[in-house]
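Visitor: A structural model of the following input is requested.
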Amino acid sequence: MEKNTELYSYAKALAEVKLIRWHEMPDFSIYSDQLLQIVREELSFLSLNDEILVTKSMVNNYVKWGMMPKPIKKKYDKLHIVYVLVITLLKPILPIMKIKEGIQLQILIEGHENAYNSFCSALEESLREVFIPIIEQRKTYDFKERNITADKLAISSITLALSSKLLTEKIIDTKMSKLAKSNQSEGDSHDK
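Guide: Next up, the predicted model:
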């Protein structure tokens, strides 16, 4: 199997993702710029081609749509950070109202802190499961059976979907880039 160094580097980075946990977040109120900075830093592994993942307008819309609590005197706390992180991660996979319902469901099952920490663990596990075979340069890609409790099924399913989407996009991007370079090289050799 030919080694794709760009895909390998990407897989290595994603297999090592470790999201900030509830207890690691600020215990004080922050302004929207600080909230955006935390979210952008935490999700920098998602940024492809300097894509803007979240803006003030998006956060304002999430509040307006009832997806997260309103800020208090234009200040945000760790609960807001958690909502924006999870929404930003899931919006490429699910419709926004399904994300809202999913968050509400998981909070009812586990409470805010446990629901968020469970989501982080599930995402990290899914990323490792999807990207480690790339790092190990396996010729076949066997999905292992996962033992998931019923209360974690939704979180596990959505994080696996996100991880698979990221892998698919990167494979397409790297192969398209390789084809474009190959076609350009062929065109250059015909010009001589």
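Visitor: going by C-alpha atoms from here, please, whenever you check contacts or count neighbours.
Guide: Fine.
Visitor: am I right that Asp50 falls within a helix?
Guide: No. Read with DSSP: H, G, I helix; E, B strand; the rest coil, Asp50 is coil and lies in no helix.
Visitor: how far away is it from Lys178?
Guide: Distance from Asp50 to Lys178, counting by CA to CA, to the nearest Å: 20 Å.
Visitor: go on, Ile132?
Guide: Distance of Ile132 to Lys178, given as CA to CA: 22 Å.
Visitor: now the other sequence, so there's something to compare against:
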Amino acid sequence: MTTLDKIIETFTQQIKFSGIIEIEDIPNIDLYMDQVTTFMDKALEQYKRYEEDKILTKTMINNYTKAKIFPAPVKKKYSRTHIMLLIMIYHLKSVLSIRDIGILFQPVLSVKSIEEQEELIRNLYEGFTKLQLTTRQFMQSSAEGIKDTTTPAKDILEEYKDEKIKKILLVLLLAIRANAEKQLAERVLDLYF
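Guide: The predicted structure follows:
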């Protein structure tokens, strides 16, 4: 097996097991900060490059709240909606600045009605997971040299009528792809250098 074959095999295996956290996998009860960080560490563990890496810390979450890119907890508890936002923020933070993430989520977080805000975040998150899946399938097909048969991202974006949701999902798609490429580069570096 050549070096390139090993890289492709390693990458293909990583893609197969990269976690996509569906809404149903997120606790439907409010969590305290320690429970949130524990959930995030377990749910996003496969994204760690090194064992000692932290997914999200209390300080990060507090900074996101202070920067107004993340709503404050209610009575020190975080809802399923908070967790959805944190997962998307986690995937964005290695690509965009905190300021840019704030600009991206501003149209959603500025909605006055909590119910409407939660519905928008849920719609965004559903689109986000669909885009993660199609990106994962595309990258796996590419690595294996198979003709791509995935649902094009454009089709997923077209499912949404709200233009602001489409625009946010486009940025999320680009971040998902950038993160996948970054992780592949890190894996190759760690494996061969």
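Visitor: so after superposing, what's the score?
Guide: After superposition, the two chains reach a TM-score (TM-score structural alignment, normalised by the length of structure 1) of 0.75; 172 aligned residues with a CA RMSD of 3.0 Å.
Visitor: hang on, the earlier thing: higher neighbour count, Ile132 and Lys178 of structure 1?
Guide: Ile132 (18 against 13; other CA atoms under 10 Å).
Visitor: quick one: buried residues of the helix or strand containing the more buried one?
Guide: Following DSSP states H and E, one finds Ile132 of structure 1 within helix 112-135. Neighbour-count burial for helix 112-135 of structure 1 flags 112-113, 115-135 (criterion: 16 or more other CA atoms under 10 Å).
Visitor: measure Val108 of structure 2 to Ile69 of structure 2 for me?
Guide: Val108 of structure 2 is 10 Å from Ile69 of structure 2, by CA to CA.
Visitor: okay, the two: which has more neighbours?
Guide: Each of Val108 of structure 2 and Ile69 has its neighbours counted (other CA under 10 Å); Ile69 has more, 24 against 20.
Visitor: how near is the corresponding residue of structure 1 for the more buried one to Lys178 of structure 1?
Guide: Applying TM-score structural alignment, one finds that Ile69 of structure 2 aligns to Met67 in structure 1. Separation of Met67 of structure 1 from Lys178 of structure 1 (CA to CA) stands at 41 Å.
Visitor: same deal with Asn147 of structure 1?
Guide: Counting by CA to CA - Asn147 of structure 1 and Lys178 of structure 1 are separated by 38 Å.
Visitor: before we move on, what about Ser126 of structure 1?
Guide: In terms of CA to CA, Ser126 of structure 1 sits 27 Å off from Lys178 of structure 1.
Visitor: and the helices in structure 2?
Guide: Listed in chain order, the helices of structure 2 (DSSP state H) span 3-16, 33-43, 58-66, 80-93, 98-109, 114-144, 153-158, 163-192.
Visitor: using JSON lines, lay out the ones you listed together with distance to Glu24 of structure 2.
Guide: Shown next, in JSON lines, are those (distance: least, CA to CA, whole Å):
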{"stretch": "helix 3-16", "distance to Glu24 of structure 2": "20"}
{"stretch": "helix 33-43", "distance to Glu24 of structure 2": "13"}
{"stretch": "helix 58-66", "distance to Glu24 of structure 2": "22"}
{"stretch": "helix 80-93", "distance to Glu24 of structure 2": "10"}
{"stretch": "helix 98-109", "distance to Glu24 of structure 2": "22"}
{"stretch": "helix 114-144", "distance to Glu24 of structure 2": "11"}
{"stretch": "helix 153-158", "distance to Glu24 of structure 2": "20"}
{"stretch": "helix 163-192", "distance to Glu24 of structure 2": "20"}
